[in-house]
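Undergrad: got a predicted structure plus its sequence, pasted below:
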Amino acid sequence: MPPTLVLIRHAQAIHNVDRANHFFPDPSLTDLGRQQSAELREHLKAHLPADREMQLIVVSPMRRAVQTCLIALDWLIDSGVPVVPDARWQENYPKPCDTGSPAPELAAEFPGIDFSGLDPVYPDKTSPAGAAYRYEKGAILARGQSALADLYKRTEDVILVVSHSGFMRTAVAGQWFHNADYRIFDFVDREGKGEDEPYKLVEWALTRGKGGMGRSNEVVVEFGEGLP
């Protein structure tokens, strides 16, 4: 049986406060973002299903996602749950605020996380080498399918993913995510389906609507909506 996914959006970062801050490269969390992460931590500890095992954390390598992960999920990390940075879960856009930092820089800043397995092309998303991460509908949808395909094949019971609103909304879940909010999904059964059949998710009733924290927009989004 494929794993259940807990999809989490990072908490508030500097660029979320003012569009003028979009020129900040790979921005950090604000003080409110750190508070939101701490609130999310306590909520998840109380509300994640007690009869399920949280066995893996996948995180976007972008600074705000890693910071959210280390605050909100420290209790799982301290218990031995591994953290795997994955470039496929980064944000869509090529703006400075949505472009990550080089792996050596991240490794120095977050020594408790192993970035050695990160796609060596990261954070490039504009050159031919970074074509898989381009801000183009086809590339983003393919990236979403690639990320889901890998998780579908894993054997963990529950996998938590810390990522970004734009990517999860347009290429993974078709749902909005407020800062530091989350949604829980199972994979749609693929029995009898061909290899070219897209991977799809169905949301748990527990988070359906406004998300687990009750902060998210309820509007369902068509995959690829708004992408060039």
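TA: Received, thanks.
Undergrad: from now on I want contacts and neighbour counts done on CA atoms only, so please keep to that.
TA: Noted.
Undergrad: give the buried residues for the helix or strand harbouring residue 105.
TA: Per DSSP states H and E: residue 105 is located in helix 103-109. Neighbour counts over helix 103-109 (16 or more other C-alpha atoms under 10 Å) mark 103, 106 as buried.
Undergrad: now the strands for this protein?
TA: 4-9, 54-59, 83-85, 158-163, 182-187, 201-203 (DSSP state E).
Undergrad: what helices and strands are in contact with the fifth one?
TA: Applying 3 or more C-alpha pairs under 8 Å, 6 or more residues apart in numbering; DSSP states H and E, one finds that strand 182-187 makes contact with strand 4-9, strand 201-203.
Undergrad: residue 63 and residue 77, how far apart?
TA: 17 Å (C-alpha to C-alpha, to the nearest Å).
Undergrad: quick one: neighbours of the residue lying closest to residue 21 once chain neighbours are set aside, just the number.
TA: Closest residue in space to residue 21, ignoring its immediate chain neighbours: residue 15 at 4.7 Å, by C-alpha to C-alpha, 6 or more residues apart in numbering. Neighbour count for residue 15, taken as other C-alpha atoms under 10 Å: 21.
Undergrad: now do the same contact list for residue 15.
TA: 21, 22, 24, 27, 97 (C-alpha atoms under 8 Å, 6 or more residues apart in numbering).
Undergrad: tell me where this protein has helices.
TA: 14-17, 31-47, 63-72, 74-78, 103-109, 137-152, 165-168 (DSSP state H).
Undergrad: deepest of those, which one?
TA: helix 63-72 (a mean of 25; mean count of other C-alpha atoms under 10 Å).
Undergrad: tell me which strands and helices it is in contact with?
TA: By 3+ C-alpha pairs under 8 Å, 6+ apart, helix 63-72 packs against helix 31-47, strand 54-59, strand 158-163.
Undergrad: alright, now check it against this:
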Amino acid sequence: MIILRHCESEFNRLYTLTGRDPGVADPCLSAQGREHARRLVHELAGEHITRILVSPFTRALETAAPIAKALGITPEITPLVRERGMYSCDEGSPASALCSAWPRLDFAGLDEIWWSDLPESDRHLQSRVQRFRSFMAAQPASGETLVVSHWWFLLGLCGDSLENGDWRHEHL
């Protein structure tokens, strides 16, 4: 599979400026993040991506959108790969709001309040990572899957810190 950390969000931009949690729940991408997401279309063009799994957070959805459009793929909402509940940005938007904002995506399997409690324990995060590993190991085309996720989840999955918009191949 290919793992991709979402591009820069407004939370990331403000946190970098101040070093403090800016109190922004479920932030959208910053202008720089939106441009980076558009560039990812070309960066990932040579990869044989046939499926996109995406976290329900807005920043992940906005990162996946231009890639999905270019490839003609409808992203699959995958709450298992959501961010660890630690900061204000880790409070999501209710499923009903996401359905309104993203009418072409299927949020039917998403609870209205789907994000993790703050703070989410290491044990709970690692449990999600292991469940995702098991899920992906059972997928026939896992090597053709793009997973758009978040820093803490991807750190647990691969053991490395990915910066905003970084991607790499990850083997199970």
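TA: Here it is on my side, so go on. Values in this document were obtained by computation on a predicted structure and should not be read as measured data.
Undergrad: kindly provide the TM-score of these chains.
TA: Once superposed, chain against chain, the TM-score is 0.89 (TM-score structural alignment, normalised by the length of structure 2); 167 aligned residues with a C-alpha RMSD of 1.7 Å.
Undergrad: name the residue closest to the centre of structure 2, please.
TA: residue 149 (2.6 Å; C-alpha atoms, centre = their mean).
Undergrad: so that residue makes contact with residue 5?
TA: Yes - under the criterion of C-alpha atoms under 8 Å, residue 149 of structure 2 makes contact with residue 5 at 5.2 Å.
Undergrad: joint contacts of those two?
TA: Common neighbours of residue 149 of structure 2 and residue 5 (C-alpha under 8 Å, 6+ apart) are residue 60.
Undergrad: mind putting the helices and strands packed on strand 182-187 of structure 1 into TSV with distance to residue 108 of structure 1 and mean neighbour count?
TA: Output for those, formatted as TSV (distance: least, C-alpha to C-alpha, whole Å; neighbours: other C-alpha atoms under 10 Å):
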stretch	distance to residue 108 of structure 1	mean neighbour count
strand 4-9	24	24
strand 201-203	35	17
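Undergrad: turn those strands into CSV, columns for distance to residue 145 of structure 1.
TA: Shown next, in CSV, are these (distance: least, C-alpha to C-alpha, whole Å):
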stretch, distance to residue 145 of structure 1
strand 4-9, 14
strand 201-203, 11
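Undergrad: of all those strands, which one comes closest to residue 177 of structure 1?
TA: Nearest of these to residue 177 of structure 1, taken as C-alpha to C-alpha: strand 4-9 at 6.1 Å.
Undergrad: list the contacts of that closest one.
TA: Contacts for strand 4-9 of structure 1 (C-alpha under 8 Å, 6+ apart): 65, 157-165, 177-187.
Undergrad: and stretch 37-44 of structure 2, by the same measure?
TA: In contact with stretch 37-44 of structure 2 (C-alpha under 8 Å, 6+ apart) are residues 7, 62, 63, 64, 66, 67, 70, 165.
Undergrad: cool, stretch 89-96 of structure 2 as well?
TA: With C-alpha under 8 Å, 6+ apart, stretch 89-96 of structure 2 has contacts from 11, 23-27, 56-58, 83-85, 107, 110-116, 118.
Undergrad: find me the equivalent region of that stretch in structure 1.
TA: The aligned range for stretch 89-96 of structure 2 in structure 1 is 97-104, by TM-score structural alignment.
Undergrad: what are the buried residues along the matching stretch?
TA: For stretch 97-104 of structure 1, by 16+ other C-alpha under 10 Å, it's 97, 98, 99, 100, 101, 102, 103.
Undergrad: would TSV of those with distance to residue 202 of structure 1 be doable?
TA: Shown next, in TSV, are the buried residues of stretch 97-104 of structure 1 (distance: C-alpha to C-alpha, whole Å):
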residue	distance to residue 202 of structure 1
97	30
98	28
99	30
100	30
101	33
102	34
103	33
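Undergrad: same list, the helices and strands packed on helix 63-72 of structure 1, but as CSV with distance to residue 4 of structure 1 please.
TA: What follows is the helices and strands packed on helix 63-72 of structure 1, written out as CSV (distance: least, C-alpha to C-alpha, whole Å):
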stretch, distance to residue 4 of structure 1
helix 31-47, 15
strand 54-59, 9
strand 158-163, 5
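Undergrad: closest one to residue 110 of structure 1 among these?
TA: Across those, closest to residue 110 of structure 1 is strand 54-59 (C-alpha to C-alpha), at 12.7 Å.
Undergrad: check the mean deviation of the closest one from structure 2.
TA: Following superposition, strand 54-59 of structure 1 is found to deviate from structure 2 by 1.2 Å on average (mean C-alpha distance after the TM-score superposition for structure 1).
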